[in-house]
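Participant: sharing a model prediction with you, sequence too.
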Amino acid sequence: MQTIAAVARTPRGEFTIETLELEAPRVDEVMVRIVGVGLCHTDLIFRDQFAPYPLPAVLGHEGSGIIEAIGDDVEGLEVGDRVVLGFSSCGHCARCNEGLPSYCREFPPLNYAGTRLDDGSTAFAAGDEKISSHFFGQSSFAGHAIVRAGNVVKVVDDDAPLELLGPLGCGFQTGAGGVMRSMACPAGSSIVIVGGGPVGLAAVMGAKIQGCATIVLVEPVAARRALGEELGATHSIDPAAGDVAQAIRAIMPDGTDFALDTSGRIDAIDAALAALAPRGMLGLVGVPPRADDALSINLAGMITFGQRVIGIMEGDSDPQMFIPELIAHHAAGRFPFDRLVRTFPLADINEAIAAQGRGDCVKVVLIP
């Protein structure tokens, strides 16, 4: 069959809207009609070759939609199921068996190869030209996607806004999971969240759910600071106003129990480190501007105060468990992620990228 898709053809180039041929699902795949797909910074860094990905490609990894066809070996899913699409994992390595599929032994090839691993085929083609697919197991910047069945999370709440749920598969679960899973911040603890984008604001909501007593958002855009306070931040700091570590310690003289960096900026991470309390923990989820960016840590201080720094992938979440939990929190009014979302037609993806880059909106969801 044919479907429309936003195709990345050149690094830093605009996406082109094209009609592509789409293969039928293989035995372990499903075909999903996409009703909404989040626009994530990760899509752009792969388009721009910060991390290698074969171009031309259909990217997109925050899809939601309705199953229209299933492969012969797929169990537990049916045509007509409402689903959110997550990342790929093998399901049987040591980390998968621990309930930590984002650290799957096969994560890079399953999510970043641009092909099926068994035969190197792609789900999309433009005539005789192969178009890379299976980005994060889905490639959902399209009207339809061929998805590995293990990526699919069924949505059982018929009232959940399906077209807006896709970002739960990556950005929102990364921010919320970083607080609720990776660092497991206990009630009454303090946390500093650096960056008020979709990941950072999801972390703010996650910290409120956890019952954190002090939630400090560090964010340069005033409107996002204000939104963060509406969503649960008890304090906000403009990093342009002065020394961030000093500003944090003015709020918490003994330092913060936890910090989560979503910015990837070395200066911001250094400030968060300087504001950690003894036994404090810093979680890192932000992608740095350059691949060779590195932290310089005072080892004596780290040892003396027992401080911890951890990398976080996908919020340490098992999507099959955590996405339904976040949907339930949304239904109860505790995780109002829809307040972050602005929708654009998929055909306007380049305009949407520009709007998100300008800060006109927090989270873009594209509607095919």
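Facilitator: Structure's in. What do you need? Numbers count the residues shown, from 1 in each chain.

Participant: please make it C-alpha for all contacts and neighbour counts, starting now.
Facilitator: OK.

Participant: can you pull out the helices in the stretch 51-200 of the chain?
Facilitator: In the stretch 51-200 of the chain, the helices defined using DSSP state H, counting those that start in this stretch lie at 94-97, 107-112, 171-177, 198-210.

Participant: can you say which of these is packed in most?
Facilitator: Most buried of these by mean neighbour count (mean count of other Cα atoms under 10 Å) is helix 171-177; its value is a mean of 29.

Participant: turn the helices of the stretch 51-200 of the chain into a markdown table, including distance to Phe50.
Facilitator: Compiled in a markdown table, those are given as follows (distance: least, Cα to Cα, whole Å):
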| stretch | distance to Phe50 |
| --- | --- |
| helix 94-97 | 26 |
| helix 107-112 | 12 |
| helix 171-177 | 18 |
| helix 198-210 | 20 |
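
Participant: so which of these is nearest Val147?
Facilitator: helix 107-112 (11.3 Å; Cα to Cα).

Participant: nearest to His144, out of the helices of the stretch 51-200 of the chain?
Facilitator: Across those, His144 has its closest neighbour in helix 107-112 (18.0 Å, Cα to Cα).

Participant: residues contacting the closest one, please?
Facilitator: 53, 87-90, 116-117, 134-137 (Cα atoms under 8 Å, 6 or more residues apart in numbering).

Participant: ok, and here's another one to check against it:
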Amino acid sequence: MKIKAAVCRAPNTQLDIETLDLEEPRDTEILVRVVATGICHTDIVVRDGLLPTPQPVVLGHEGAGVVEKIGKAVSKVAVGDHVVMTFNSCGHCPSCLEQASSYCYEFFPRNFFATRADGSSALSRNGEPVHGNFFGQSSFASHALCHERNIVKVSQEVPLELLGPLACGVQTGAGAVINALKVTAGKSFAVFGTGSVGLSAIMAARVVGATTIVAVDVNPDRLDFARTIGATHVINSRDGGASEQLVELTGGGLHYALDTTGLAPVIREAALSLAPRGTCGVLGASPPGSEIVLDEVHFMSGGRRLVGIVEGESNPDVFIPKLVELYRQGRFPFDKMVKFYAFDDINEAIHDSEIGKTIKPILRIG
């Protein structure tokens, strides 16, 4: 079939809206008519060639849509279901078998190589292959092929066009708090970086009952926004001394800290903010080979912990519907950080995200 897609053909260039050919779904594949898709920082990093995803490629990995066709081996969803497409996984490695698919042994090839497992692509233009299957979907398109491993059925009582970001950015931040760090009522929590991931973490900390919720950033507008969704305190780290302020604020240090920036000096600051036995989660992506330097005596003597987190350690089939229900109840207002754009305005949406004008852009496609 003919589809409309945004194609990345070279690093650091704008995406081109093109008409592509999409193959019929194979026995294990699912054809989704994309209604809307979020734009994530990872899409921008890959566009700029900072990760080894081949080009030309159709990116997009926060897709929401309606199932139009299923392969004969598919039983998880049916035609007409409302779905969100999330990260892909193999389903048979030790992590997947233990319901920890975000740590799939094949996570990188299944999500970043932009081919099927056999190396093929379902996308082409006039016979020229175009890489697809990015995060098992390539949802910067009117239609996408995905898999049972990365499709989640969602309620039809909630606007479908809003739900795409739950697939990655929102799931990552909220899941880091609820699933990975397991923040509980009465505890203190700070997030370093208030993009969509960090702000999702703040909303989740409020859901679980943390009583001290601190947003740390250099953008005063983002800090003001953080207060409206659950932050009890804010710190502008441009003024320096964030760790000292946090230790003073909490009377000895944080129970939990979360870094969303991937910057080594910020991670060090987050670790220095911890109380004895405190835990710092790290989920911001850095270039391969990046190193983190900690104060070893401070880290060891207080029994402090540093933990890496991918996709919020979520089981998407369970966690995404949970977030939808929290939103429906008015307890997780992630819609407040969303701005919608027309599909043809994808490059404007990406630019607005890069300069911080928009927290979470969503492209209306369908």
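Facilitator: Yep, that arrived. Computed from a prediction, not measured in an experiment: that's the story for all the values here.

Participant: farthest pair within the contacts of helix 107-112 of structure 1?
Facilitator: Greatest spacing in the contacts of helix 107-112 of structure 1, by Cα to Cα: Tyr53 and Cys90 (20.0 Å).

Participant: so for those two, which residue has more residues nearby?
Facilitator: For Tyr53 of structure 1 versus Cys90, neighbours defined as other Cα atoms under 10 Å are more numerous around Tyr53 (19 against 15).

Participant: how close does that one get to Pro161 of structure 1?
Facilitator: Distance from Tyr53 of structure 1 to Pro161 of structure 1, counting by Cα to Cα, to the nearest Å: 31 Å.

Participant: next: Pro324 of structure 1.
Facilitator: The gap separating Pro324 of structure 1 from Pro161 of structure 1 is 13 Å, by Cα to Cα.

Participant: neighbour count for these two, which is higher?
Facilitator: Pro324 (18 against 14).

Participant: nearest spatial neighbour of the more buried one, skipping sequence neighbours?
Facilitator: By the measure of Cα to Cα, 6 or more residues apart in numbering, the closest residue to Pro324 of structure 1 outside its immediate chain neighbours is Val155, 7.1 Å from it.

Participant: the one you found reaches Val83, doesn't it?
Facilitator: Yes. Between Val155 of structure 1 and Val83 there is a contact under Cα atoms under 8 Å: 5.3 Å.

Participant: so those two - more neighbours on which side?
Facilitator: Taking neighbours as other Cα under 10 Å, Val155 of structure 1 and Val83 compare with Val83 leading, 24 against 21.

Participant: contacts only, for the more buried one.
Facilitator: The neighbourhood of Val83 of structure 1, defined by Cα under 8 Å, 6+ apart, consists of 64-67, 152-155, 162.

Participant: now distance to Asn298 of structure 1 too, for the residues you listed, in JSON lines please.
Facilitator: Converted to JSON lines, these look like this (distance: Cα to Cα, whole Å):
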{"residue": "Ser64", "distance to Asn298 of structure 1": "44"}
{"residue": "Gly65", "distance to Asn298 of structure 1": "48"}
{"residue": "Ile66", "distance to Asn298 of structure 1": "51"}
{"residue": "Ile67", "distance to Asn298 of structure 1": "52"}
{"residue": "Val152", "distance to Asn298 of structure 1": "43"}
{"residue": "Val153", "distance to Asn298 of structure 1": "43"}
{"residue": "Lys154", "distance to Asn298 of structure 1": "46"}
{"residue": "Val155", "distance to Asn298 of structure 1": "46"}
{"residue": "Leu162", "distance to Asn298 of structure 1": "47"}
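
Participant: could you tell me which of these are located in strands?
Facilitator: Mapping these onto strands (DSSP state E) picks out 64-67, 152-154.

Participant: top of those residues by neighbour count?
Facilitator: Using other Cα under 10 Å as the neighbour test, these are led by Ser64, with 32 neighbours.

Participant: now do the counterpart of Arg110 of structure 2 in structure 1 against Arg279 of structure 1, distance only.
Facilitator: Mapped onto structure 1 by TM-score structural alignment, Arg110 of structure 2 lines up with Leu110. According to Cα to Cα, Leu110 of structure 1 and Arg279 of structure 1 sit 36 Å apart.

Participant: report the buried residues of the strand or helix carrying Thr3 of structure 1.
Facilitator: Using DSSP states H and E, Thr3 of structure 1 sits within strand 2-8. Applying a neighbour-count criterion of 16 or more other Cα atoms under 10 Å, one finds 3-8 buried in strand 2-8 of structure 1.

Participant: reformat those residues as JSON lines; add distance to Leu77 of structure 1.
Facilitator: Listed next are the buried residues of strand 2-8 of structure 1 as JSON lines, based on distance: Cα to Cα, whole Å:
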{"residue": "Thr3", "distance to Leu77 of structure 1": "22"}
{"residue": "Ile4", "distance to Leu77 of structure 1": "25"}
{"residue": "Ala5", "distance to Leu77 of structure 1": "25"}
{"residue": "Ala6", "distance to Leu77 of structure 1": "27"}
{"residue": "Val7", "distance to Leu77 of structure 1": "29"}
{"residue": "Ala8", "distance to Leu77 of structure 1": "31"}
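
Participant: in structure 2, which residues correspond to stretch 244-262 of structure 1?
Facilitator: Against structure 2, stretch 244-262 of structure 1 falls on residues 242-260 (TM-score structural alignment).

Participant: wait, Ile346 of structure 2 sits on Arg364?
Facilitator: No. The pair Ile346 of structure 2 / Arg364 is not scored as a contact, 9.6 Å apart, by Cα under 8 Å.

Participant: tell me the spacing between Gly178 of structure 1 and Tyr112 of structure 1.
Facilitator: Going from Gly178 of structure 1 to Tyr112 of structure 1 by Cα to Cα gives 22 Å.

Participant: Ala354 of structure 1 too?
Facilitator: Here Ala354 of structure 1 is placed at a distance of 25 Å from Tyr112 of structure 1 (Cα to Cα).
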